[in-house]
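> Turn this into a structure:
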Amino acid sequence: MKVHIEVVYKTPAGAEATFSSEMIQGAHALLIAEDFERTGRVKSMKFIDSYEQVWELKKLKEYMKEYETEPHNITVYFDGGYDLQSKTSGLGCVVYYEQNGKAYRLRKNARVEELESNNEAEYAALHLGLQEVEALGVHHMPIQIIGDSKVVIHQLLDEWPCYEDTLSRWADRIEEKLQSLHLKPEYETVSRKKNQESDRLATQALKGVEISSTIET
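Just a heads-up that it's a prediction; the model follows:
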């Protein structure tokens, strides 16, 4: 969970000023807030999350205790591949998350036969990743989505038009899944080199090698 802090600071002489931070992790915000409070000069302080919800210090402390026990700081990498000769697709996704003070990496792939193009496989790979996020019980938080498919990410950002009905339906499925889980996506495109792990999972799926694992990192 990320928030930005708004503080009204009052000097001993009575001068006041309002300070606002950038978006930072909730745990870091609490540390900064405690440091501010030690000055004895804070007139008021509030925290605003990415959903524009306003939190008071006490409520944020209570929430963060619960938040740490659930999967959070979610990042999903995805990649899909399509083999024209066999008309099969390989899907790969990697989900990084934190829980109870530990970091984890979840890997999952799948081989499917009902898709018709590489772009459709890319969408399906992202949907696979979101299904894994849902299985973790993740909801009501920001989520970072990273892939090397410019088509998928630019279409989901509404920066590129989607003329193909098949891809449009996949985009709708992605949006519906995000909305049902109340997840706020942050999209990023990277080079294939920086997406090697999910690319490898997609290739393994095409070869019939099934992967499903979660390890502490």
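> CA atoms for contacts and neighbours, from now on please.
OK.
> Just give the number of residues close to Leu115.
16 (other C-alpha atoms under 10 Å).
> That one - that's part of a strand, no?
No. Membership of Leu115 in a strand is not supported by DSSP: H, G, I helix; E, B strand; the rest coil, which gives coil.
> can you map out the strands along this structure?
In the chain, the strands defined using DSSP state E lie at 2-10, 16-20, 24-25, 42-49, 54-55, 72-83, 88-99, 102-112, 141-147, 183-189, 212-216.
> Can you list the buried residues in the biggest helix by length in the chain?
Ranked by residue count and defined by DSSP state H, the top helix of the chain is helix 118-135. For helix 118-135, burial by neighbour count (16 or more other C-alpha atoms under 10 Å) applies to 118-130, 132-133.
> Among those, which one sits closest to Leu156?
Tyr123 (10.0 Å; C-alpha to C-alpha).
> contacting residues for the residue at minimal distance from the centre of the chain?
Closest residue to the average C-alpha location of the chain: Ile143 at 1.7 Å, with C-alpha atoms, centre = their mean. Residues in contact with Ile143 (C-alpha atoms under 8 Å, 6 or more residues apart in numbering) are 73-76, 183-186.
> Contacts made by the longest helix of the chain with the rest, please.
76-82, 89-95, 108, 115, 149, 151-152, 166-167, 170-171, 173-174, 177-178, 181.
> Likewise for stretch 192-212?
Looking at what lies outside stretch 192-212 - C-alpha under 8 Å, 6+ apart - the contacts are 77-81, 83, 88-94, 106-111, 147-148.
> The residues you listed, buried ones only, as a PyMOL selection?
The PyMOL selection below is limited to those of the contacts of stretch 192-212 classed as buried (16+ other C-alpha under 10 Å):
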select buried, resi 77+78+79+80+81+88+89+90+91+92+93+94+106+107+108+109+110+111+147+148
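> another one to check against the first:
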Amino acid sequence: MKVRIEWIYSKSKSAEITFHSEEIEASQAVGIAEDLVRTGRTKSVVFVDQFDSKWTIKEMKGYLKGIETEPHNIIVYFDGGYDRPTNSAGLGCVIYYDQNGKSYRLRKNAFVEHLKSNNEAEYAALYMAVQELAYLNVHHLPVRIIGDSRVVINHLTEEWPAIEKDLSDWADKIEAKMEELSIYPDYYLVNRNANKEADRLATQALEGIEIEATIEVVT
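This next block holds a predicted model:
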């Protein structure tokens, strides 16, 4: 989770200044806040999350401790590929997450039939990714979701209306699953070059290569 630090600097009762940081990871923000308190010039310091809710240092440390053993800091990439002659599709998703002090990468693809368009394949890929989040027991967390489908991202951020019923039905399924898990999605549209991993998985699915693997990411 990313938060902003709101810090009131106090030199005297008549000289108080409020500072606001840019968004940073909550764990990093706690360390900075504790340093600010040690200066002796801090009247108050709180964290502001993406919903404008405010957290004390104690509350944030408790939250971070509580999610330590569960997947968190989650980033999802998704992509779908479509073969028109066979009405079949390849779906791909990559999920990065932290758990128990380590970082992991999950890769998953699937071959599916009876879809009608590349846009539907993109939606199906994202739905598969959300199902994987459910299998990981992800809940009550913000999740960054990244894809190169302008249609999917703009529909789900309500920049564009979902006019086609097939696509609207997929959007409803995805949003219902998100609500069930209390996941707060943060969508990012990127170019295809920035979505290579998920694109490759979708292509491999169409080629009949099935992949489902999770590895630790060592940096």
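> Excluding chain neighbours, what is closest to Arg84 of structure 2?
Leaving aside its sequence neighbours, Arg84 of structure 2 sits nearest to Ser117 (C-alpha to C-alpha, 6 or more residues apart in numbering; 7.4 Å).
> what's the burial count for that neighbour?
18.
> Over to Ser180 of structure 1?
Using other C-alpha under 10 Å: Ser180 of structure 1 sits among 12 other residues.
> mind checking how far it is from His140 of structure 1?
9 Å (C-alpha to C-alpha, to the nearest Å).
> pretty sure Glu78 of structure 2 is in contact with Val94, am I right?
Check again: residue 78 of structure 2 is Phe, not Glu. Yes. Taking contacts as C-alpha atoms under 8 Å, Phe78 of structure 2 lies within contact range of Val94: 6.5 Å.
> which residues does the nearest residue to Pro142 of structure 2 once chain neighbours are set aside contact?
In this structure, Pro142 of structure 2 finds its nearest non-sequential neighbour in Tyr184, 4.4 Å apart by C-alpha to C-alpha, 6+ apart. Counting by C-alpha under 8 Å, 6+ apart, Tyr184 of structure 2 touches 140-143, 178.
> One more: Glu70 of structure 2?
Contacts of Glu70 of structure 2 (C-alpha under 8 Å, 6+ apart): 99-100, 137-138.
> can you redo those residues as CSV with neighbour count?
Formatted as CSV, the contacts of Glu70 of structure 2 follow (neighbours: other C-alpha atoms under 10 Å):
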residue, neighbour count
Gln99, 15
Asn100, 11
Asn137, 12
Val138, 20
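> Distance to Met1 of structure 2 for those - can I get that in TSV?
Compiled in TSV, the contacts of Glu70 of structure 2 are given as follows (distance: C-alpha to C-alpha, whole Å):
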residue	distance to Met1 of structure 2
Gln99	14
Asn100	16
Asn137	17
Val138	13
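> Please identify which of those is nearest to Glu158 of structure 2.
Nearest member of the contacts of Glu70 of structure 2 to Glu158 of structure 2, counting by C-alpha to C-alpha, is Val138, at 24.1 Å.
> What spatial separation is found between the nearest residue to that closest one once chain neighbours are set aside and Tyr96 of structure 2?
Nearest residue to Val138 of structure 2, sequence neighbours excluded (C-alpha to C-alpha, 6+ apart): Pro71, at 6.3 Å. Remark: distance between Pro71 of structure 2 and Tyr96 of structure 2 (C-alpha to C-alpha) = 9 Å.
> same question, Glu164 of structure 2
Taking C-alpha to C-alpha, one finds Glu164 of structure 2 at 31 Å from Tyr96 of structure 2.
> Compare neighbour counts for the two and give me the winner.
Remark: of Glu164 of structure 2 and Tyr96, Tyr96 carries more neighbours, 21 against 8, as counted by other C-alpha under 10 Å.
> any idea how far the more buried one is from Asn109 of structure 2?
15 Å.
> Check Ile17 of structure 2 too.
From Ile17 of structure 2 to Asn109 of structure 2 the distance is 52 Å (C-alpha to C-alpha).
> what does Leu133 of structure 2 give?
Leu133 of structure 2 is 14 Å from Asn109 of structure 2, by C-alpha to C-alpha.
> Burial check on the aligned partner of Lys87 of structure 1 in structure 2, number of neighbours?
Under the alignment by TM-score structural alignment, Lys87 of structure 1 pairs with Asn87 in structure 2. As a burial measure, Asn87 of structure 2 scores 14 neighbours (other C-alpha under 10 Å).
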